[in-house]
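In: Structure for this input, please:
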Amino acid sequence: MAAETRPTLHELIATQIRANGPMSVANYMGLCLTHPAMGYYKGADPLGTAGDFTTAPEISQMFGELIGFYIVNLWQQMGSPKAFTLMELGPGRGTLMADILRVACRAEGFRDGLDLRLFETNPALIAEQHARLEPYGPQWVDALDKVSDGPLLVIANEFFDALPIRQFVRGDKGWHERVVGLDGDKLVFGLSPTPIPNTALPDIVQNAELHSVFEVALAGGEVMARLARSISTQGGALLAIDYGYAQTQTGETLQGVAKHAFANVLSNPGAVDLSAHVDFEALANVATKAGLSVHPLATQAEFLDRLGLKDRTKALSLANPNAATDLDLARARLTDTDRMGTLFKAFCVASPGLTPPGFY
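Out: Now for the predicted structure:
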C-alpha cells in the first residue's frame, strides 16, 4: 500500500477557504508562520547566508555587547535586584543573548540573580539556543506571562514585525478588510464586501485617500499589553528593535522574503518569511495605558552610537588589527543610512524613573 501523502499548507489553506470563505490577512499570516507542522517558524533555521535573511546579531558581536551594557545599566538603576527575569522574544540562534550575557555577567551579582526565559517555537533554533546558552540555565516558554516575581527586562529584536496584521483598504463607501480567497486553486487577495465605518479607524487615517491601505497589528498590541502589565507590576523595561514607523499612518508594508530576496506573499505558504513594518505609536499607546514611560524613538544608528559603537569598534580593532576592516564594515552595515541605520528603530518602554541608555 502506498504511503499516504500529507497535504501541503497551500492545500490546507485552500480547503479552509472553501469551507469557511475567505480568511483575513492576519489568519493567513498566522497559518503561514506558525502552523504546528508546516509553519515557517516550525521549519529549518531561516538565518544566515544559507537561510532567508540575516539579523543584526549575526552581523557583529558588537550589537549584542552594547545591548548587554544597556541591560546592566538598567539593572543597576533598579538597585541591582538579587532576582530578576531577562526574557528574549524570538531569540534566533541565541547569538544575541550569548553576546549580551558575555558582557552583562561581568557585573557583580548579575549572573546570580538571572532568570533567563526564551520565547521560541522553532525546534531547530531551540537546539541552537540550548547549545549557546546552556551555562545560563535558560527556560523556554510558550506564554508571555511565565515570568518570576522580580523585575522583568525584555529584548525583542525583529520580533514584532513577524506578528500577524489585518489590512483595510479605503473604498467609496468606507474601509473594507482585505482577505485571502481562491481563484480556482490559486490564492488571491480580495476585499470583504461589508464596509467598516470610517469612525472605527484612528482619527489620523479617517480622511485617507481612496484605495489607501491601513494595517492593524492586533497581535502585536496584545503582546505589548501582556508584557506591559507585568513590567508595570514588577518593574523593568522592554527594548524592541525593528523596522517600522514612528507615527500611525497608511501604507502597505506586508512583504515576503525567501533566500534573501523578495517573494510573493501568497506563493508557497510556509516556505516564505512574512513580515510587516511595526507601528511604534500603537505599541507606545498600549504601554502608556499600562502606566509605563515611553522613551523617544531612536534609529538603530542613534541607539548604537549613543551606546559607544564607534569606541567599541576601535577597541576591538586595536586588539585584533587583522579584523579591523571587517569590524568597520560591520559597523557601517549596522548604522549607515542606506543599510540598517535608519530603517531599523529602537523602541523602549520602562518603569517610570528609569533612564534607558541609548535613548538620550
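In: contacts and neighbour counts: CA atoms only from here.
Out: Fine.
In: tell me which element the nearest residue to Ala323 once chain neighbours are set aside falls in.
Out: Nearest non-adjacent residue to Ala323, counting by Cα to Cα, 6 or more residues apart in numbering: Ser317, 6.2 Å away. Using DSSP states H and E, Ser317 sits within helix 309-319.
In: so how far is Gln16 from the most centrally placed residue in the chain?
Out: Centroid-nearest residue in the chain: Phe159, 1.3 Å away (criterion: Cα atoms, centre = their mean). According to Cα to Cα, to the nearest Å, Phe159 and Gln16 sit 27 Å apart.
In: Equivalent analysis for Cys105, please.
Out: Using Cα to Cα, one obtains 49 Å as the distance from Cys105 to Gln16.
In: Also Ala276?
Out: Here the criterion is Cα to Cα. By it, Ala276 lies 24 Å from Gln16.
In: Same question for Pro46.
Out: 27 Å.
In: Compare those two and say which is more crowded by neighbours.
Out: Pro46 (23 against 14; other Cα atoms under 10 Å).
In: which SS class is Asp115?
Out: strand (DSSP: H, G, I helix; E, B strand; the rest coil).
In: Pull the contacting residues for the nearest residue to it once chain neighbours are set aside.
Out: With Cα to Cα, 6+ apart as the criterion, Asp115 has its nearest non-adjacent residue at 4.6 Å, and that residue is Thr85. Contacts for Thr85 (Cα atoms under 8 Å, 6 or more residues apart in numbering) come out as Leu114, Asp115, Leu116, Arg117, Val147, Ser148, Gly150, Pro151, Leu152, Leu153.
In: here's the other one to compare against:
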Amino acid sequence: MTPLAGVIAARIRAGGPISLAEYMRLCLMDSRHGYYATRDPFGAAGDFTTAPEIHQMFGEICGLALAQAWLDQGAPTPFHLVEPGPGRGTLMADMLRAAARVPGLHDAARVALIEASPHLRQVQRDRLGHVRHIESIEDLQDNPLFLIANEFIDALPIRQYQMTPEGWRERLVGLQGEALRIGLGPVVPMNRPGQPGDIIEECSEGAVFAEALARRIAVQGGAAIIVDYGGWNGYGDTFQALRNHAPEDPFAQPGLADLTAHVDFAALAAAALRGGSVVSRPVRQGDWLCALGIEARAQRLAQAGDAGAMAALRRLTDPAEMGHLFKAIAIWPRGAPPVPGFVPLEAHADHA
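Out: From the prediction side, this is the model:
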C-alpha cells in the first residue's frame, strides 16, 4: 500500500465511499503524495510522452497557428499567451521560438502558465526563464487571450455513472477489505438515455474551464486551441492509469501512476457555445497538423540532418499512432476569422 492509499482508505472509513473525481484529485494533486506534486512524469524516463516531447514540430505548428489568429484579429498589443498544464514548458518554448518570426509578436506577448504543481513550476522556470504562473485565466488583466491546452483536460477529475435496472447510479471508490475498489452509489436523476451496463463520464471542471475561456475570448478577443485524446458524447469507461509507459490498475498504486480519462469534446463545445464564442468542429490531430504543413516541415528537417523527423511525423499523424485518437478544437470570437485549420461547428450536428 502506498502512503496515499492509506490516506484515502482512512478517509473512506471515516466518511464513506468517495467520488471518482475526488479520488483523481487526491491521486494527482495531494500536496504530499500526489502524482504531479512529486515528480516529472514526462518523456522516456517518466510514465508517458506528450506530443511536444516527441518533436519540436508540434509546438511550431501550434505557435504559428495562434500567431496567424493573432494577425487575423489585427495583432492586438499587448495580449496574453497562456498554457494550462504546461508540463516541462517544452510546448511553450517551441511556440515562442516559431512565433518569434512574426514581427511584433514577441514584444506584444505576455506569457503566463497555469500550473498547480510546485515541482513542475520549477521545471518550467528552468526551461523558460522568468515566467509568470497564475491560478486561472481570471487572474489576467483585460487583454486578448490566446491559449493552447495540450493534454490538459484529460487529467481533470471526472465522475462516472452506470445505468442499472433502477436508473443511473454514480460509481464510487470504496474499500473491499483493505483494497480500493469501484462500486455503485444511490440512484441519481439524469436525463441521459442508456442501457443497463452503460457508463457515462462527466468532467465538470473541463466544462467550466471551456465556458470561462470562451466568455473571456468573446469579450476581450483572442483564440484557443485544445488538443487531447477523446471522442464525442462521453459514453464508455475510459478511466485509466499509466505507469512506466504501460497501463496499470488505477486503484493499485495511488499517487504513483498518472490517471486520465478521454475528453468529451461535445461537452467542451457546448460549454464554449454557452460562453458566447464560436467553436470549431473537432478535427483529428493528424489531419490538422498535415493541413498546416507538418509534412513539408518534416521533410525539410530531415534533409537538414534531423534523423528523427520522419519517425516523429509518423507518430504525431499516423492513424495507428496519435493521428486519430487525438482531436483538436478551437475557440474564437464571433465575427473573427477561424483559427487556421478549423471550421465552425454546425449547431446540433453529429460529430462522433
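In: before we move on, back to that, corresponding residue for the residue nearest to Asp115 of structure 1 in structure 2?
Out: Taking TM-score structural alignment, Thr85 of structure 1 has His80 as its aligned residue in structure 2.
In: quick one: secondary structure of its match?
Out: Applying three-state DSSP: His80 of structure 2 is strand.
In: I figured Arg110 of structure 2 was touching Pro78, is that so?
Out: Yes: using Cα atoms under 8 Å, Arg110 of structure 2 is in contact with Pro78, at 7.0 Å.
In: So between these two, which is more surrounded?
Out: With neighbours defined as other Cα under 10 Å, Arg110 of structure 2 and Pro78 compare such that Arg110 has more, 19 against 16.
In: Return the residue of structure 1 aligned against the more buried one.
Out: Aligned partner of Arg110 of structure 2 by TM-score structural alignment: Asp115.
In: The stretch 251-360 of structure 1: helices as residue ranges?
Out: Per DSSP state H, counting those that start in this stretch, the stretch 251-360 of structure 1 carries helices over the ranges 280-289, 300-306, 309-319, 324-335.
In: again with the stretch 101-250 of structure 1
Out: 110-113, 123-133, 218-234.
In: State the distance from the residue nearest to Asp115 of structure 1 to Ala225 of structure 1.
Out: Per Cα to Cα, Thr85 of structure 1 is found 18 Å from Ala225 of structure 1.
In: neighbouring contacts of the helix or strand where Ile67 of structure 1 lies?
Out: Per DSSP H and E, Ile67 of structure 1 falls inside helix 61-77. Helix 61-77 of structure 1 is contacted by residues 56-57, 81, 95-104, 107, 110, 153, 236, 304, 307-309, 312-313, 354-358 when judged by Cα under 8 Å, 6+ apart.
In: Also compute the angle for it relative to helix 309-319, please.
Out: 120 degrees (axes from the mean of the first three to the mean of the last three Cα atoms, to 10 degrees).
In: To what extent does helix 61-77 of structure 1 diverge from structure 2 after superposition?
Out: Taking mean Cα distance after the TM-score superposition for structure 1, the mean distance separating helix 61-77 of structure 1 from the aligned residues in structure 2 is 0.7 Å.
In: Aligned against structure 1, show me the partner of Gly341 of structure 2.
Out: Match for Gly341 of structure 2 (TM-score structural alignment): Gly358.
In: Distance-wise, check that match relative to Gly64 of structure 1.
Out: For Gly358 of structure 1 relative to Gly64 of structure 1 (Cα to Cα), the value is 13 Å.
In: Now do the shared contacts for the two.
Out: With the criterion set as Cα under 8 Å, 6+ apart, the contacts of Gly358 of structure 1 and Gly64 do not overlap.
In: how much space between Ser60 of structure 1 and Arg331 of structure 1?
Out: From Ser60 of structure 1 to Arg331 of structure 1 the distance is 8 Å (Cα to Cα).
In: for stretch 320-327 of structure 2, how far is the first residue from the last?
Out: End-to-end for stretch 320-327 of structure 2, by Cα to Cα: 14 Å.
In: how far out from the middle of the chain is that stretch?
Out: With Cα atoms, centre = their mean, to the nearest Å as the basis, stretch 320-327 of structure 2 stands 14 Å off its chain's centre.
In: same thing with stretch 254-267 of structure 1?
Out: With Cα atoms, centre = their mean, you get 17 Å for stretch 254-267 of structure 1.
In: what does stretch 224-233 of structure 2 give?
Out: The answer for stretch 224-233 of structure 2 is 8 Å, by Cα atoms, centre = their mean.
In: Contacts for that stretch, please.
Out: Against stretch 224-233 of structure 2 from outside (Cα under 8 Å, 6+ apart): 66, 145-154, 213, 262-267, 285, 325-332, 351-352.
In: please redo it, this time with the cut-off set to 6 Å
Out: 146-151, 262-266, 325-331, 352 (Cα atoms under 6 Å, 6 or more residues apart in numbering).
In: Just the buried ones out of those, please.
Out: 146-151, 262-266, 325-331 (16 or more other Cα atoms under 10 Å).
In: residues contacting the alignment partner in structure 1 of Leu325 of structure 2?
Out: Mapped onto structure 1 by TM-score structural alignment, Leu325 of structure 2 lines up with Leu343. By Cα under 6 Å, 6+ apart, the contact list for Leu343 of structure 1 reads Tyr243.
In: do that again at 10 Å, thanks
Out: Applying Cα atoms under 10 Å, 6 or more residues apart in numbering to Leu343 of structure 1 gives the contacts Asp242, Tyr243, Gly244, Tyr245, His277, Thr299, Gln300, Ala301, Thr335, Asp336, Thr337.
In: before we move on, what about Leu125 of structure 1?
Out: Contacts of Leu125 of structure 1 by Cα under 10 Å, 6+ apart are 41-47, 90-94, 131.
In: and in structure 2, which of these remain?
Out: Shared contacts between this structure and structure 2 among the contacts of Leu125 of structure 1 (both residues aligned by TM-score structural alignment, their matches' Cα atoms under 10 Å) comprise Tyr41, Lys42, Gly43, Ala44, Asp45, Pro46, Gly90, Pro91, Gly92, Arg93, Gly94, Ala131.
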